[in-house]
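Visitor: Here's a sequence, model it:
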Amino acid sequence: MDSRDPKPVDIDAKSIISMQELDPSPVHEDLGDPSVELGAGEYFPRPEEKRSRTCGFPRPVLGLRPHRWDALLSGLQKYSTYPPTVFSFLHFVNTSLIPLATRSVPASESYLLLTRPIYQAPGLEHIFLTIPIITHIVSGIALRNIRGSRRARLYGAETRAQRSLLSSWPRVSLQARAGYILAPLLCLHVLVNRATPLLIEGGSSGVGLGYVAHGIARSPVFWNIFYLMFVTSSVWHFVGGWATWMGWRVTTARTDRRHTSKGSLEGLLGSSESVDRTRRQRKMWWTVNGIAVAGAAFWLAGALGIVGRAGLAAGWEAQGWNNMYSHVPVIGAWL
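Guide: I've put the predicted structure just below:
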């Protein structure tokens, strides 16, 4: 070969070198509103901007992004259940287990002192019960509205009917329904046993199991139906809620096998993992609902089986209780 001929060029090596020397070119195409988060409908996640520092400290970010609102409201909804759960357990012991053990309302009255310092001490009742319960309800409604509106924006809902269809309100789980049923029942319970005695006698120191038994004897149909719904919804909501916090997302609703898609990938593969997951879900469903049924049955056995059958009071005590029941707002004429 002639030495004057050009040397063969290694095309692959040259192309690799040229590719290494090219700078990456960012895509400037606008894929949507950059202020919208990924969960709110953005196609690609927006890279987090570096916070400018002032005197060595990061500049505070004003306002909350959607995922921060979710974290804040979810935290409020979760941790606001701790104080009411403690009180509900003590109240369950006082109004159910102890009457079942003593088989007598007068013998069980003294044990109410275990929880009276909680809801009769000045200011402690609102810190331990009122504020957490209101926080739990308000944060749950706000969280549902935020997620519903985000889902509507994600799928491009334009009309009110489309937004209503894509929102989370039409698909409320049994867990949430139990909570919404419980809220007005709890308000009525507080109205009869706390607010009315406070207005009539200046306090509820004379209100106990005998007061409840006297009211049930006055209007047995109303109060039996009320406490049946009140106890059942409260126990189901508490047990299902704590199961959700612990990772057992049961929501007291079992999926019907008839609605299972026959063309799903799990059905075609028949993997053992999907079978094990189905078994775990079924076990969780039976465990959570079994605890709820047992708790509601024990509570109703003590509340209606013992306290509800104690009968009317007598003497001046009965007169005072009759006066309080008749002065309950709105429904006092029927009690």
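Visitor: contacts and neighbour counts: CA atoms only from here.
Guide: Noted.
Visitor: Please pull up the helix or strand immediately following the host helix or strand of Pro106.
Guide: Using DSSP states H and E, Pro106 sits in helix 105-109. Beyond helix 105-109 on the C-terminal side, the first helix or strand identified by DSSP H and E is helix 116-120.
Visitor: contacts for that following helix?
Guide: Residues outside helix 116-120 that contact it (CA atoms under 8 Å, 6 or more residues apart in numbering): Phe87, Leu124, Glu125, His126, Phe128, Leu129, Ser204.
Visitor: Report the buried residues of that helix.
Guide: When neighbours are counted by 16 or more other CA atoms under 10 Å, the buried residues of helix 116-120 are found to be Ile118, Tyr119.
Visitor: Stretch 263-282 too?
Guide: Across stretch 263-282, burial judged by 16+ other CA under 10 Å covers Gln281.
Visitor: Check the burial of Thr130 by counting its neighbours.
Guide: Other residues lying near Thr130 total 14 when counted by other CA atoms under 10 Å.
Visitor: so it sits in a helix?
Guide: Yes: applying DSSP: H, G, I helix; E, B strand; the rest coil, one finds Thr130 inside a helix.
Visitor: Could you check how far it is from His136?
Guide: As judged by CA to CA, to the nearest Å, Thr130 and His136 stand 10 Å apart.
Visitor: Give the other helices and strands that the helix ranked longest in the chain contacts.
Guide: In terms of residue count, the longest helix belonging to the chain (DSSP state H) is helix 272-303. Packing contacts for helix 272-303, counted by 3 or more CA pairs under 8 Å, 6 or more residues apart in numbering; DSSP states H and E, involve helix 98-102, helix 220-245.
Visitor: here's the other one to compare against:
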Amino acid sequence: MAASKESMPSKPEDIETRSIFSMQELDPSPVQDEFPDLESGEYFPREPSPPSAREPIAGGGRFSSLKLGLRGHSWDSWLSAFQRYSTYPPTLFLALHWANTSLIPLATRSVPDSESFLLLTRPVYQSPGLEHLVLTAPVLIHIASGIALRNIRSARRARLYGAETRSQRHSLTFWPRMSLQARLGYSLVPLLGAHVLVNRITPLMVDGGSSGVGLGYVAHGFARAPALWNLYYLLFVAVGVWHFVGGWAAWMGWRVTTVRKERDRKKGSLEGYLGASESEQRLRRQRKMWWTVNGIAAVGASIWLAGALGIIGRTGQGYGWEAKGWNEIYSQVPVIGSWL
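Guide: You can find the predicted model right below:
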């Protein structure tokens, strides 16, 4: 009889009471409806590691948790590391190039006197193995890793929204919104390609090498097409310097060209009452970083343009057999040779 009473269902009001008190009340949390910036380093939220990865295997001793400095990473973390560390060798090359094409011409006020200093770094500039190792390969790795990161983010967004087929992904905009840093980088690619075409590829096709390419060669090109080259180098230097300075600022934590604009304060939030001073300090700090980074970029670009356009660009054409060879090279530049 007792067993039959225990098996009988409870009263409806008891079930309702238990269900109400068994529910746990949780504080509301904001929903992240916008993905982190790709170029800011906040690629994807960290996923909690499984217990097996956190706890060492029993019986393995000290060597079970020792992995000789190797850790398991996702594709986006590896690609972000490639994108970051591939900027180190080109930065060294850029510093040498800045000195040879701007600082030294500004100091000597003469292109022929500056050519001798250019010869000191010619093994880095034109050595086939070292130049590709310091400049070509890192630049290609930097561009490829950036595009791959954006494709990974696009694919994850497509899976999040349930787009399975190619037509569904094409109908929706899943390509991440580019920041100023990304726009500068992608704009730099054709400008850098034109520079390589005129100063490396075409001399290799015509003369079999670029041993005759120097500051006099660039000055000769300015004299042949001053309007074109002045506009080109103005864009090339400005975009390149801002991209490099903004990228290094981002690596050091000063996110100026990659930071998103903060949203307006939500209604009902206490930030306007309790966090006003903290918010003002943060905005003041961000404003200071913005002026510092952009000021450094502006000064660097101005000095570079002063040496490139002010000294090299006003030297004039060459003469003799050397000028004849330069004319032959400029006239055979693919696509744009008729304008040079």
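Visitor: Can you pull the TM-score for these?
Guide: The TM-score (TM-score structural alignment, normalised by the length of structure 1) is 0.77; 287 aligned residues with a CA RMSD of 2.9 Å.
Visitor: still on that earlier bit, which stretch among the helices and strands packed on helix 272-303 of structure 1 comes nearest Ala314 of structure 1?
Guide: helix 220-245 (17.5 Å; CA to CA).
Visitor: Counterpart of Pro122 of structure 1 over in structure 2?
Guide: Using TM-score structural alignment, the equivalent of Pro122 of structure 1 in structure 2 is Pro128.
Visitor: Burial check on that match, number of neighbours?
Guide: Neighbours of Pro128 of structure 2 (other CA under 10 Å): 10.
Visitor: now the one 10 residues further on
Guide: A count of neighbours around Pro138 of structure 2, defined by other CA under 10 Å, yields 20.
Visitor: go on, Pro106 of structure 1?
Guide: Other residues near Pro106 of structure 1 number 14, with proximity taken as other CA under 10 Å.
Visitor: Mind telling me what it corresponds to in structure 2?
Guide: Using TM-score structural alignment to pair residues, one finds that Pro106 of structure 1 aligns to Pro112 in structure 2.
Visitor: Repeat that for Gly148 of structure 1.
Guide: For Gly148 of structure 1, the equivalent position in structure 2 is taken to be Ser154, counting by TM-score structural alignment.
Visitor: Please name the residues that touch that match.
Guide: Residues near Ser154 of structure 2 by CA under 8 Å, 6+ apart: Phe174, Trp175, Pro176.
Visitor: What separation is there between it and Gly209 of structure 2?
Guide: Distance, Ser154 of structure 2 to Gly209 of structure 2, by CA to CA: 42 Å.
Visitor: Check Gly193 of structure 2 too.
Guide: In this structure, Gly193 of structure 2 and Gly209 of structure 2 are separated by 17 Å, where distance is defined by CA to CA.
Visitor: same deal with Val239 of structure 2?
Guide: Using CA to CA, one obtains 28 Å as the distance from Val239 of structure 2 to Gly209 of structure 2.
Visitor: And those two? Which one has more around it.
Guide: The neighbour count for Val239 of structure 2 versus Gly209, taken as other CA under 10 Å, is higher for Val239 (21 against 15).
Visitor: how about the more buried one, what's its partner in structure 1?
Guide: Aligned against structure 1 by TM-score structural alignment, Val239 of structure 2 finds its counterpart in Ser233.
Visitor: Okay, and the closest residue in space to Phe236 of structure 2 that isn't next to it in sequence sits in which element?
Guide: Setting aside the residues directly before and after it, Phe236 of structure 2 is nearest to Leu191 in space (CA to CA, 6 or more residues apart in numbering), at 5.9 Å. When secondary structure is defined using DSSP H and E, the element that contains Leu191 of structure 2 is helix 180-196.
Visitor: which residue numbers in structure 1 go with that helix?
Guide: Counting by TM-score structural alignment, helix 180-196 of structure 2 pairs with residues 174-190 of structure 1.
Visitor: what does the matching stretch rub up against?
Guide: Counting by CA under 8 Å, 6+ apart, the neighbours of stretch 174-190 of structure 1 from elsewhere in the structure are Phe226, Phe230, Ser233, Ser234, Trp236, His237, Gly240, Gly241, Thr251, Thr252, Ala253.
Visitor: how big's the offset between that stretch and structure 2?
Guide: Taking mean CA distance after the TM-score superposition for structure 1, the mean distance separating stretch 174-190 of structure 1 from the aligned residues in structure 2 is 0.7 Å.
Visitor: How about that stretch, which residues are buried there?
Guide: Residues of stretch 174-190 of structure 1 classed as buried under the neighbour-count rule (16+ other CA under 10 Å) are Leu174, Gln175, Ala176, Ala178, Gly179, Leu182, Ala183, Leu185, Leu188.
Visitor: What is the nearest of those residues to Arg144 of structure 1?
Guide: Nearest to Arg144 of structure 1 among the buried residues of stretch 174-190 of structure 1 is Ala176, at 10.3 Å by CA to CA.
Visitor: And Arg54 of structure 2, how far from Arg62 of structure 2?
Guide: Using CA to CA, one gets 14 Å for the distance from Arg54 of structure 2 to Arg62 of structure 2.
Visitor: What about Thr232 of structure 1, how many residues nearby?
Guide: Taking other CA under 10 Å as the definition, Thr232 of structure 1 ends up with a neighbour count of 20.
Visitor: neighbours around the closest residue to it other than its chain neighbours, how many?
Guide: If the residues on either side of it in the chain are set aside, Thr232 of structure 1 comes closest to Ala296, at 5.5 Å by CA to CA, 6+ apart. Residues lying near Ala296 of structure 1 (other CA under 10 Å) number 20.
Visitor: Now check Ala296 of structure 1 against structure 2: what is it aligned to?
Guide: Using TM-score structural alignment as the criterion, the counterpart of Ala296 of structure 1 in structure 2 is Ala301.
Visitor: Quick check, that match in contact with His243.
Guide: No: at 11.1 Å, Ala301 of structure 2 does not count as touching His243 under the criterion of CA atoms under 8 Å.
Visitor: quick one on the thing from earlier: give me the mean distance between the helix holding Pro106 of structure 1 and structure 2.
Guide: Average distance, helix 105-109 of structure 1 versus aligned residues of structure 2 after superposition (mean CA distance after the TM-score superposition for structure 1): 1.0 Å.
Visitor: which parts of that helix are buried?
Guide: When neighbours are counted by 16+ other CA under 10 Å, the buried residues of helix 105-109 of structure 1 are found to be Val105, Ser108, Glu109.
Visitor: Can you name every helix or strand that it contacts?
Guide: Under the contact rule (3+ CA pairs under 8 Å, 6+ apart), helix 105-109 of structure 1 is packed against helix 98-102, helix 209-218.
Visitor: got the contact list for it?
Guide: Asn94, Ile98, Pro99, Thr102, Gly208, Leu209, Gly210, Ile306, Val307, Ala310.
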